[in-house]
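J.: turn this into a model:
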Amino acid sequence: MKAMIIEKYGKSPLLMADIPTPSVGDYDVLAEIHAASINPIDFKVRDGKTRMLLKYDMPLVLGNDFSGIVTKVGNKVTKFKIGDAIYGRPRKNRIGTFAEYISIHEDDIALKPQNLSFEEAASIPLVGLTSYQALHDILKLSAGQKVLIQAGSGGVGTFAIQLAKAMGVYVATTTSDAGANLVKSLGADQIINYKTEQFDKVLQNYDGVFDTIGGETLEKAFKIVKPGGQIVSVSGLPNARFGVEYGSGFIKTSLFRLVTRKLTKLEKQYNVKYSFLFMKPSGRQLEIISQLIEAGKIKPVIDQIFSFEEAQKAMEYSESGRAKGKIILKIK
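T.: Next comes the predicted model:
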């Protein structure tokens, strides 16, 4: 099969290569991939920035979510059959959706929403699961509460705003002038132009913050959360709770404790709980997301669709930070 690979960590371009079609385990399905999406994790993996937590052999096929058709099922698969249209996010040790086929565990996929094209469906799994686990599982938001979602016009932000509104939550978000109309159309209640306003000077007494930026922006978020509230980040640093859940030896090092000291101090200072989200694949949660999509409560937001051969161009566009919504690779 054809796949887009890297042969070493770094900024070198993606290479089109012929590699063996993956084998299928007892609980796996083999999916013919019709579309995949570009996510920031793809170039972080390429650059080796995730090596502390994720180690891969080379050559490596990039890609973290997809939509396609089941072409083969393992001996013990019970949930899917050949011909099913599916979408999903593979486990972190089985990534590789920039390819014609992928072997994936049946627990990590769901039937594709019937009202979406393959390109639209491919835009959903990673951002959908990330948003669901942040807003529902960690922040545990309920109707009437208030959340700040950073970078509302980005891939995660466009989904998270819609999910929060479907949950009955009041949403503030940050964006630029170029993204203001988009986030408003998605239901954002308060829009902050990050180029002219400081969100920590405008907002207060929020129940939660969904941080997708990290750094100083994450640190400022503590100022706007009410005592007892929570912050969840996909761009900050892992903390002790992350280590307990995932058994990461990294969090036991003195270096880790040193670099996370500021976040721990801010937690105590503001009486706000901070969590790092290392998203987990979940076909069950994708089924819930499918129901919301088919009910018209959430719609895909796609910035641009590239051909499979344009994967490198798509990666460069993603890294530019200009996209409003998701970037898609059309593979079939």
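
J.: alpha carbons only for contacts and neighbour counts from here, please
T.: Fine.

J.: dump the residue contacts of Lys146.
T.: Shown in contact with Lys146 (CA atoms under 8 Å, 6 or more residues apart in numbering): Val169, Tyr170, Val171, Ala172, Tyr206, Asp207, Gly208.

J.: an error on my part: the question was meant for Leu54.
T.: Leu54 neighbours (CA under 8 Å, 6+ apart): Lys92, Asn93.

J.: so how far is Phe98 from it?
T.: 18 Å (CA to CA, to the nearest Å).

J.: Lys76 now?
T.: Where Phe98 is concerned, Lys76 sits at a distance of 26 Å (CA to CA).

J.: the more surrounded of the two?
T.: Taking other CA atoms under 10 Å, Lys76 and Phe98 do not tie; Phe98 has more neighbours (29 against 11).

J.: leaving out chain neighbours, which residue sits closest to the more buried one?
T.: Gly63 (5.0 Å; CA to CA, 6 or more residues apart in numbering).

J.: got it, and Gln304?
T.: Residue nearest to Gln304 in three dimensions, not counting chain neighbours: Ile327, with 5.2 Å by CA to CA, 6+ apart.

J.: Ala314 is in contact with that neighbour, correct?
T.: Yes - using CA atoms under 8 Å, Ile327 makes contact with Ala314 at a distance of 7.0 Å.

J.: ranges for the strands of the stretch 51-200 of the chain?
T.: If DSSP state E, counting those that start in this stretch is used as the criterion, the strands of the stretch 51-200 of the chain fall at 60-61, 66-73, 85-88, 101-105, 109-111, 146-149, 170-175, 190-193.

J.: this one as well, want them side by side:
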Amino acid sequence: MDEILLHISQRLEALQVLLSSTLSSSRSHLQEWARQIAPCVARLKEMFASCVHQLGDTAAAFRENASTIFARTWNNASPIMAELQERLWLILQWLKEVIAQFWDMISQRSRLPSLPSSVSPPKIPDTVLQNGFFRALKANETPFKDIMSQRSLGFAIGCVVGLTLGLNWRHKSLYSPVFMKAISISSAKGIEGVSMVDDSPSPVILEADQVLIEVVASSIDPVDLAICTGYGRAVRRLLGVSEQSLVLGRDCAGVVVEVGRGVAWVARGDEVWLAVPPWRAGAMSELVVAREQQVALKPKMLNFEAAATVPYAALVAWDAAVTQGGLSPQSASGKRILVRDAGSAVGCVLVQLCKLWGAHVTAVVSARGKEVARQIGASEVLVASIDLDMEIRSRPRYDIVFNTVGPSLNVLCHRAVDPDGKVICTAPAAIPADSYGFIFGSLYALWARLKYFLQGHDLMIKPWSAVNQGRTILEQIRKLVESGQLQPVVDRVFSAADAELAFQHASSSTAVGKTVVHFRTLGRGRCLS
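T.: The predicted model follows:
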């Protein structure tokens, strides 16, 4: 028993020694750690104090500047306020005099004959005399004439203010049928969802710079085919454009029905053409509203079907050739240009512009587009085939290669271009927002709305930034068309009732140029049903 107690006491002593050494070691480590972090804590305190001091200085400066600005603004506005008050007082005095004269005239004309002395006036009951109106008359002893003058003055002022607001209120459209026919997409599942609807809401003018146009013809662009599969829906959703029964069509030609108060370039009855960007509702409908800067007079020599094929493709081609490619009548002369899929709408315009400016243009087309490429002025025409890339690589390299097909051809295009040359893609560019998640999508939404507000209701997204400022470019395109230097390429024309067939043809490999959807015929300068 004693031996057991001895062992226990030894163990307890060893445990006590171990605990004592552990506590001593921990204390020393804690002291060392405290000594190490003490400078950091001191620096943090200094930084915090400095930040607080800076914030205080900033707040004081802001208060001082705000008070100074307010005082300066008030001093500048005081003379104006005094003059305004004086003029308002003169107006009120004039109105008061007019009402007083009017009241005197009425009193004189409607003065009743005096009652005989034998007839006593009717006695007014006490309950009536307790009415607030009569009690006020008795208490203030104000003449009835003055009271009516004051109330008439208030009524007149209210009428003047209401009339002023009514005359300056936002102008509403006079031509606003409830529904219209339109070619729309019901779901982002491809061209199978394309159909003509007759219950699409008719647009109306809401801004001073807007134009209401009755559409005669519209054309199908490759970006419309991309929209059918959901292209650009994220941006449209951010800008409040409904995806339900989204109207298709990027360009159209028609007649101006109505203009906003601030429109100066076009008038009612003008024949115009226009293009709209992919993040807005399209123009393939009976009526469309666009901003004045997107609308231009169409060439007089073109019918509406031919004119509808030009605007959007011409703006994209102009942006590619001039803005991105740096081409002009002075700089394009002698350059070697390759246009992949020159039979597309953009390709047809690129071939003609580059050839007009003196470049050597090689056009790659399908078998059906071979003759079209020659007619629009291509220097060389290559038919797409299995050996096409080998043939292109065997030739001298090009200064600029225009890729109107899409990113799938970028590698092959870079093989054909000179090391110092450019490859420019005009196909619908991928919009990252279409694949953003919730967090990044929310951040993009904030950026898009801010940019949309600062840029005056239109986003500048490549390669369609030229569409937002289309009028200036379309005016130059109109001059080229009227002089015979640029011609549209119309493939086939369908009625609006055959919109499904039109989209099927436009998406086929045999399509050349633009496919047109026709809405109405003209009579006496106005579109007829």
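
J.: all helices for structure 1, in order.
T.: Here structure 1 has its helices, by DSSP state H, at 40-46, 118-122, 125-132, 155-166, 177-185, 199-202, 215-221, 240-246, 254-259, 261-270, 283-294, 311-320.

J.: can you tell me which of the strands of the stretch 51-200 of structure 1 is packed in deepest?
T.: Scoring the strands of the stretch 51-200 of structure 1 by mean neighbour count under mean count of other CA atoms under 10 Å gives strand 85-88 as the most buried, with a mean of 27.

J.: give the aligned range of it in structure 2.
T.: Mapped onto structure 2 using TM-score structural alignment, strand 85-88 of structure 1 spans residues 271-274.

J.: that stretch vs structure 1, average offset?
T.: With mean CA distance after the TM-score superposition for structure 1, stretch 271-274 of structure 2 departs from structure 1 by a mean of 0.4 Å once superposed.

J.: top helix in structure 2 by residue count?
T.: Structure 2, longest helix under DSSP H: helix 2-109.

J.: same for that helix, what does it pack against?
T.: helix 144-168 (3 or more CA pairs under 8 Å, 6 or more residues apart in numbering; DSSP states H and E).

J.: contacts for the helix it packs on?
T.: Leu92, Leu95, Lys96, Ile99, Ala100, Trp103, Leu137.

J.: list just the nearest of those to Pro428 of structure 2.
T.: Closest approach between the contacts of helix 144-168 of structure 2 and Pro428 of structure 2, by CA to CA: Leu92, at 63.3 Å.

J.: coming back round to it: any chance of CSV for the helices of structure 1, columns distance to Ala3 of structure 1?
T.: Output for these, formatted as CSV (distance: least, CA to CA, whole Å):
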stretch, distance to Ala3 of structure 1
helix 40-46, 14
helix 118-122, 17
helix 125-132, 20
helix 155-166, 24
helix 177-185, 33
helix 199-202, 42
helix 215-221, 34
helix 240-246, 30
helix 254-259, 36
helix 261-270, 40
helix 283-294, 24
helix 311-320, 10
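
J.: can you tell me which of these is most buried?
T.: helix 118-122 (a mean of 27).

J.: which bit of structure 2 covers it?
T.: By TM-score structural alignment, helix 118-122 of structure 1 lines up with residues 304-308 in structure 2.

J.: for the residue nearest to Gln244 of structure 2 when sequence neighbours are not counted, what are its contacts?
T.: With CA to CA, 6+ apart as the criterion, Gln244 of structure 2 has its nearest non-adjacent residue at 6.1 Å, and that residue is Ser186. Ser186 of structure 2 is in contact with Gly193, Val194, Ser195, Glu243, Gln244, Ser245, Leu246, counting by CA under 8 Å, 6+ apart.

J.: over to Lys96 of structure 2?
T.: Ser149, Gln150, Leu153.

J.: wait, isn't Pro238 of structure 1 in contact with Phe276?
T.: Yes - using CA under 8 Å, Pro238 of structure 1 is in contact with Phe276, at 5.1 Å.

J.: so how many other residues sit close to the counterpart of the residue nearest to Gln304 of structure 1 in structure 2?
T.: Counting by TM-score structural alignment, Ile327 of structure 1 corresponds to Thr515 in structure 2. Close neighbours of Thr515 of structure 2, defined as other CA under 10 Å, add up to 27.

J.: also the one 5 residues further on?
T.: Arg520 of structure 2 has 19 neighbouring residues, counting by other CA under 10 Å.

J.: can you tell me the closest non-neighbouring residue to it?
T.: In this structure, Arg520 of structure 2 finds its nearest non-sequential neighbour in Val216, 5.0 Å apart by CA to CA, 6+ apart.

J.: what's the match for the one you found in structure 1?
T.: Checking TM-score structural alignment: Val216 of structure 2 goes with His34.

J.: who's in contact with its match?
T.: Phe66, Ser67, Gly68, Ile69, Glu100, Phe118, Glu119, Lys330, Ile331, Lys332.

J.: distance of Asp251 of structure 2 relative to Val316 of structure 2?
T.: 12 Å.

J.: give me the longest strand you can find in structure 1.
T.: Secondary structure of structure 1 per DSSP state E: the longest strand is strand 28-38.

J.: check the mean deviation of that one from structure 2.
T.: Following superposition, strand 28-38 of structure 1 is found to deviate from structure 2 by 0.4 Å on average (mean CA distance after the TM-score superposition for structure 1).

J.: quick revisit: and the buried ones among the contacts of helix 144-168 of structure 2, selectable in ChimeraX?
T.: A single ChimeraX command is used to select the members of the contacts of helix 144-168 of structure 2 judged buried by 16 or more other CA atoms under 10 Å:
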select :92,95,96,99,100,103
